[in-house]
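In: sequence first, then the predicted structure, then my questions.
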Amino acid sequence: MARGLSQPKRIVILGGGYVGLYAALGLQRKLKGNEASVTVIDPQPHMTYQPFLPEAAAGAIEPRHVVVPLRKTLKRCHVLTARVTKISHADKCVEIEAPDGHTEQVGFDILVVALGSVARLMPIPGLAEQGIAFKTIGEAIFLRNHVMSKLDAAASTVDQELRRKLLTFTFVGGGFAGIEALAELEDMARFATRYYENIEPSDLRWVLVEAAGRILPEVRESLGVYTVLQLEKRGIEVYLSTLAKSFENGHVILSDGTEFDSDTIVWTAGVKANPVLATSDLPLDERGRLKATPTLQVEGLPDVWTAGDNAAVPDLSRIEEDPSALCAPNAQHAVRQANQMAKNIVSVLRDKQPRDYFHKNVGSVASLGLHKGVADVYNVKAKGFIAWGMHRGYHVARVPTFNRKFRVVADWLLSGLLRREVISMGQINNPRAEFDRVSRS
């Protein structure tokens, strides 16, 4: 049956991350009741504020406070917890797979593609079996429990070779995610050793492997050099211009010939656009991202909008120096793109012209553990405690909803007064193990 002309437009948002959440928030604030319905589709019922994942993994923030529940926040939107499996613009519908495995078709009049990115894996032997990614709250919780469980295991064995393997932690990737996760977890583990009679901080081995000749490409090179020096002062081994060749059975082989055993391999070496896009009928660039216009519409498809990691959005702030410049795939752009996109969608619905997205990058901040950080903001660089404070101040201002801001600040205050909790809850990773053991006895 044809839809009546007076019926509200169906806006479907694929993805509930930065872009999806902020676009939906903007739409629910600006749309009138009869203008459009908004449906958000994501495999998780929450948005994850990824800059806080390292602190959640290190125990400085309660993991539940790093996520924003979609249904609670998007009160005027429909939320579907499902995975997008197919996009067909020609048929004006998307196929989704529910948690129980059944599939459904969801029709749309206006589509927002905000599927983000996934970990980019390399054909390295052993990576798929040994690697741990660091993009979701589940992975952050798993990694925290994993690291603490390795300390427990090492404290309970007399096998020195096994002990060295258990206490060796390898991180591959020198971007923000890898550096902050490494720094926070090293800080946490070093603090935890005071509760182990037979483990000293010097027994822990932390290794960073980066293929490029520098780390933290988002900040000026001098701050990247400073960060390496600070990590090395803490005993962290940094391998630059070095490739990982193999991780089979936890035996790490690097391109410079270095070999060692490691029971923890964290992979943060890059991301790629969500692979669902590759099977769609939407125009993509050579890196699998949607080709976007400055108004955040997909090229040639005015009823399809996109932003964030899965979009190649022209960076108008650098257009004079580089006509092909694209916006960096970071949260700073994603949030602002989402806000502009929501305004543009409403403008088009009301027969007005959409505006181009323009934002000049203000800089970046990174935490290197408790009271340590680097910052490069408005061409002003900062180090140490000041940069760490800037990092916390910036991100607590950016995390969505007052509820989450208050809870995060409360977590910081409590962890500062009472110190962080250092305990492994490894049973969370396999909660049925004890039940299964008893059932077999």
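Out: Thanks, I have it.

In: every contact and neighbour count from this point should use C-alpha atoms.
Out: Will do.

In: let me see the contact set for residue 205.
Out: Shown in contact with residue 205 (C-alpha atoms under 8 Å, 6 or more residues apart in numbering): 167-169, 235-237.

In: would you list these in TSV and tack on secondary structure?
Out: Below are the contacts of residue 205 laid out as TSV (DSSP: H, G, I helix; E, B strand; the rest coil):
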residue	secondary structure
167	coil
168	strand
169	strand
235	coil
236	coil
237	strand
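
In: could those residues go into TSV alongside distance to residue 130?
Out: Below are the contacts of residue 205 laid out as TSV (distance: C-alpha to C-alpha, whole Å):
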residue	distance to residue 130
167	15
168	13
169	12
235	24
236	21
237	20
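
In: one more to weigh against that first structure:
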Amino acid sequence: MKRILIVGGGYAGFYAAWKLGKRLRPGEAELVVVDPRPYLTYQPFLPEVLAGSIEARHAAVSMRRHLRRAKIIAGRVTVVDHARRSVTVQPPDGDAFEVGYDLIVVTAGAVTRRFPVPGIVERAIGLKHVEEAVAVRDSLLTSFDRAAVLPPGAMRQRLLTVTFVGGGFSGVEGFGELLSLATALLKKYPEITRDELRFHLVEASDRILPEVSPEAGRWVVRSLEGRGGEVHLNTVVKSAVDGHVVLSNGVEFDTELIVWTAGNDANPVVRKHTDLPITERGLVVVRADLRVGTDVEAVPDAWAAGDDAAVPDVVHGGYTVPNAQHAVRQGKLLARNIAASLRGRKVRPYAHHGLGSVATLGIGRGIFQYKKITIKGLPAWLMHRGYHVLAVPTWERKVRVLAVWLTAALFGRDIVSLASVEHPRDAFVGGGEPVTHETAARS
């Protein structure tokens, strides 16, 4: 059998493997998926994981459970040597090893873009994976518990100050959902007043949500500010050493929580460690049919899609935007085209007419835009939930998410922080003695 190796289990890789598993005949080809995480993270649900509206595990889809036709290798591809039809895999433990293949599918995805801002690497949390969303939520809940027993002052204000850097979909949705959670928590914490909450959203450009119209973006800013958020446009973070944030507009404040969502960068494996053709931005050069190469010449036995590929946009010109809508549909087309190519049939170009943009801004708040149609508030929020519960892969995950939403509607969100799982041995080592926040941090 030919071996099809899929590098990365994100949207494009997961859907390619999932659909190929259904299309391939028994014995036609062997599927291998290599990814450090044994699950697909459904990133549109991460803002709701922040807010406690969705259980963390429900935003993750198990590869071993649903990719039954594929062999899953838990590890990170560090080198792609297509000339030798081989990749180097670094597992979590042990030495690196090589895996050979007959056909490769590069869907390694993007990584969080970072800038050399003092203090950011030491203090900030990203928002691309489930564990990051859980950490952000637990950090806020723990801060409320700590602030509630402190007298008014600098430390209490620091604990009740939250900073998001980046005004794209991840940043704005995460900011809106966490602000919604914090506002709801005030009912459970009578010691804390609304005026003590400080939520800062920092964006380097002159607008947020570039996928929607400028007018719609301004409405979102007004909505967030009307709920107590502070939006800093045309502003960058100059420093965040020890949680003391210095902005380019002259504003300074101390914050306990910094969430970094300032866009994506090319995957270093694709940018530096492959012999496949790449663009100046470090993306794999692909044709409209998702084969690696140019219209003049394709690279044999190589395919790519998703955030690590420069996919031509045959509908609007240029290249497709790196988002979930495109990655999911490109993954499905990968499966169709790869199966067709194995059987000597014609492959199809990728062409997708956008379905519009929809964003959640917190419970009961959202915005949807399709061409000149703009819907705001509760209807847009319902559309957001409806679209994503249909889009999340597998019926098992759809049912679990719907069950959690129904439970939350009846009983409210779960506000228990499990930050202590980061130090599970404290109770055992301490012998039942109370462990302070500072002691836990040192351990």
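Out: On my side now, so go ahead. Only a predicted model underlies this, so the values are computations on that prediction, with no experimental measurement involved.

In: tell me how the two chains score on TM-score.
Out: The TM-score (TM-score structural alignment, normalised by the length of structure 1) is 0.95; 429 aligned residues with a C-alpha RMSD of 1.4 Å.

In: coming back round to it: relative to residue 13 of structure 1, which of the contacts of residue 205 of structure 1 is nearest.
Out: When the contacts of residue 205 of structure 1 are compared for distance to residue 13 of structure 1 (C-alpha to C-alpha), residue 169 wins out at 38.5 Å.

In: residue contacts, that closest one?
Out: Taking C-alpha under 8 Å, 6+ apart as the test, what residue 169 of structure 1 contacts is 204-207, 262-265.

In: residues near residue 434 of structure 1, how many?
Out: Residues near residue 434 of structure 1, counting by other C-alpha atoms under 10 Å, number 10.

In: nope, residue 192 of structure 2 is what I was after
Out: So residue 192 of structure 2, with other C-alpha under 10 Å, has 19 neighbours.

In: Three-state assignment for the aligned partner of it in structure 1, please.
Out: Per TM-score structural alignment, the equivalent position to residue 192 of structure 2 in structure 1 is residue 199. For residue 199 of structure 1, the secondary-structure state derived from three-state DSSP is coil.

In: which non-adjacent residue is nearest residue 199 of structure 1?
Out: Nearest non-adjacent residue to residue 199 of structure 1, counting by C-alpha to C-alpha, 6 or more residues apart in numbering: residue 193, 5.8 Å away.

In: I figured that neighbour hits residue 200, correct?
Out: Yes: Residue 193 of structure 1 lies in contact with residue 200 (C-alpha atoms under 8 Å); the separation is 6.0 Å.

In: these two: which is more packed in?
Out: Taking other C-alpha under 10 Å, residue 193 of structure 1 and residue 200 do not tie; residue 193 has more neighbours (20 against 13).

In: mind listing what the more buried one touches?
Out: With C-alpha under 8 Å, 6+ apart, residue 193 of structure 1 has these contacts: 199-201.

In: residue 404 of structure 2 too?
Out: Contacts of residue 404 of structure 2 (C-alpha under 8 Å, 6+ apart): 53-55.

In: any idea what it aligns with in structure 1?
Out: Under TM-score structural alignment, residue 404 of structure 2 pairs with residue 411 in structure 1.

In: then residue 52 of structure 2?
Out: Taking TM-score structural alignment, residue 52 of structure 2 has residue 59 as its aligned residue in structure 1.

In: wait, that match sits on residue 419?
Out: No: Residue 59 of structure 1 is beyond contact range of residue 419, at 9.4 Å (criterion: C-alpha under 8 Å).

In: settle it for me: which of the two has more neighbours?
Out: Each of residue 59 of structure 1 and residue 419 has its neighbours counted (other C-alpha under 10 Å); residue 59 has more, 23 against 13.

In: and the more buried one, how far from residue 189 of structure 1?
Out: Distance, residue 59 of structure 1 to residue 189 of structure 1, by C-alpha to C-alpha, to the nearest Å: 11 Å.
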